[in-house]
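Engineer: here is a sequence with its predicted model. Questions after.
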Amino acid sequence: VIVVDDGSDDATDRVALYYSRRVGPDRLRLLKLARNLGKGGAVRRGMLAARGQRLLFADADGATRFSDLDRLERELQSCTGGRCINALICGSRAHLQQDAVAQRSFVRNLLMHGFHLTPNAASKLLTRDAAHLLFCNLHVERWAFDCDLLYLANQFRVTVREVPVNWTEIDGSKIIPVFSWLQMAFDIVLIRLRYLLGAWKIESRHRLE
């Protein structure tokens, strides 16, 4: 487990260090960033520091149940067949299937269902090769990094699957109604334009054979 502390001002680093000393750094590590980079930047650094063959990232607030990891693993196994195939499995909170469970405020539902811009993936499980391929090319370090990640997955023809997971809204979210939506929309437009205009490059050495 890697706990990425994105320049927080609470006790995250102390709690993570406490448990790292208890269980050992081979089982739990702390990656403390000197300054706040944004969610995408924090996730990117954590994924590139990971050592496993299957890499999962999720928020540390408990909104997604880690018991749902089994669903993601089964889907990954079904699409790779145990072979080394690049794949990205998204744990969805979008009510795309009947067994998806979520409890959200009216504003969050409005943002997600009304504008269809808020990323629906609460967690993601990737093969190691896919994680390295995508995160080495990731440009966005704020909330819209999910959109950049999925754009890159499409460009690289990485297999993408979606499975429903349990999700509960946790108090203390940094999403600001209207402002967060506008920021997300602006970032999505910039992602598209920068790739189209060639301002952002996809490194050829990271492309799939």
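Structural biologist: Received it, and whenever you're ready, just let me know what you need.

Engineer: use CA for all of it now, contacts and neighbours both
Structural biologist: Will do.

Engineer: and the closest residue to Arg27 other than its chain neighbours, how many neighbours?
Structural biologist: Spatial nearest neighbour of Arg27, chain neighbours left out: Val1 (6.0 Å); criterion: CA to CA, 6 or more residues apart in numbering. Using other CA atoms under 10 Å, Val1 has 17 neighbouring residues.

Engineer: strands of this protein, start to end?
Structural biologist: 2-5, 29-32, 54-58, 87-92, 101-103, 121-127, 159-164, 166-168 (DSSP state E).

Engineer: one more structure, for comparison:
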Amino acid sequence: MLEYPKYSIVIPAYNERLRIIATLDAVVACVRREHWDAEVIVVNDGSTDETADLVRDFIRNAPEVHLMENPSNRGKGYSVRNGIVHAQGNIVMFTDADLSAPIDEADRLFAAIEKDGADIAIGSRWLATSRQTHRQPLYRQFFGRCFNALTRMVMRLPYADTQCGFKAFTRDAAQTVFQLQTIERWGFDPEILFIARKRHFKVKEVPVSWAHDARSRISYLRDGLQMLKELAIVRWNALLGRYGKDITEVDRPELHS
């Protein structure tokens, strides 16, 4: 009988050659220091740089790490879904490749699930702003808050921060939510939270330390307009009943380095 890891940590990556090794160093060091029974899954989203080769080299000395390859560049939402649906852990989380929330903060998400009984734990930058060690420029804070407020209103989500790329799920919640997810790019976060509420999962918002990375690729004009379109798609999906489908759990495959 196969023994599966307790935790799965999914890291979507697109053209991350400048920081993927530092990120994996930090994640693996934390896994070993905290004695987590964990696998780390890097999902390469069709990178055109050396990201995949760097991960393969890293794996030689880090059996905890595995590499998944998307068929092409499909977007962050697709990458997170691909990694999480095929993860083996009983608790599955994803984190951004820039580690804006330090990986040791994952303990706070795990505790919300294991001790507080949440099905889903989501990191929040806004519940305790004093924990922000490097804040965004004011214009990014403004647009981020505006988008979050609009998202909460349109999607009827009660969370202070829907977009933080630091979320954890029980296996059951992960399998259900991500198999129903349809948005493949930046706007997937509100959709998975909408689905979670639709399926009556208990979601707990957890304040986490967070530092803005100036190399962030998101454009509040271009991507913001796309996200507004995707909010409309989610509401349309809900009207069509697409989030009420029965789900069959994906078998836990053995990942190969």
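Structural biologist: Arrived safely, thanks for sending. Here the structure is a predicted model, which means the values were calculated and not measured.

Engineer: I'd like the strands of structure 1 laid out as JSON lines, including mean neighbour count and distance to Arg207 of structure 1.
Structural biologist: As requested, the strands of structure 1 are exported to JSON lines (neighbours: other CA atoms under 10 Å; distance: least, CA to CA, whole Å):
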{"stretch": "strand 2-5", "mean neighbour count": "22", "distance to Arg207 of structure 1": "26"}
{"stretch": "strand 29-32", "mean neighbour count": "19", "distance to Arg207 of structure 1": "28"}
{"stretch": "strand 54-58", "mean neighbour count": "18", "distance to Arg207 of structure 1": "19"}
{"stretch": "strand 87-92", "mean neighbour count": "25", "distance to Arg207 of structure 1": "14"}
{"stretch": "strand 101-103", "mean neighbour count": "16", "distance to Arg207 of structure 1": "36"}
{"stretch": "strand 121-127", "mean neighbour count": "21", "distance to Arg207 of structure 1": "15"}
{"stretch": "strand 159-164", "mean neighbour count": "19", "distance to Arg207 of structure 1": "14"}
{"stretch": "strand 166-168", "mean neighbour count": "19", "distance to Arg207 of structure 1": "34"}
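
Engineer: turn these into TSV, including distance to Met184 of structure 1.
Structural biologist: Formatted as TSV, those follow (distance: least, CA to CA, whole Å):
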stretch	distance to Met184 of structure 1
strand 2-5	23
strand 29-32	26
strand 54-58	19
strand 87-92	18
strand 101-103	22
strand 121-127	15
strand 159-164	21
strand 166-168	21
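
Engineer: how far away is the aligned residue in structure 2 for Ala87 of structure 1 from Arg197 of structure 2?
Structural biologist: Aligning on TM-score structural alignment places Ala87 of structure 1 opposite Asp119 in structure 2. According to CA to CA, to the nearest Å, Asp119 of structure 2 and Arg197 of structure 2 sit 11 Å apart.

Engineer: what is in contact with those two at once?
Structural biologist: Overlap of the contact sets of Asp119 of structure 2 and Arg197 (by CA atoms under 8 Å, 6 or more residues apart in numbering) consists of Val203.

Engineer: which residue in structure 2 aligns with Ile170 of structure 1?
Structural biologist: Under the alignment (TM-score structural alignment), Ile170 of structure 1 maps onto Asp213.

Engineer: show me what contacts that match?
Structural biologist: 98, 100.

Engineer: Asn73 of structure 2 versus that one, what's the distance?
Structural biologist: 22 Å.

Engineer: swap in Arg199 of structure 2?
Structural biologist: In terms of CA to CA, Arg199 of structure 2 sits 30 Å off from Asn73 of structure 2.

Engineer: likewise for Met155 of structure 2?
Structural biologist: From Met155 of structure 2 to Asn73 of structure 2 the distance is 28 Å (CA to CA).

Engineer: do the same with Lys245 of structure 2
Structural biologist: 28 Å.

Engineer: who's more crowded, these two?
Structural biologist: The neighbour comparison of Lys245 of structure 2 against Asn73 (other CA under 10 Å) goes to Asn73, with 15 against 10.

Engineer: to which residue of structure 1 is the more buried one aligned?
Structural biologist: Match for Asn73 of structure 2 (TM-score structural alignment): Asn36.

Engineer: pretty sure its match contacts Asp6?
Structural biologist: Yes: using CA atoms under 8 Å, Asn36 of structure 1 makes contact with Asp6 at a distance of 5.0 Å.

Engineer: which one in structure 2 is aligned with Arg192 of structure 1?
Structural biologist: By TM-score structural alignment, Arg192 of structure 1 lines up with Arg235 in structure 2.
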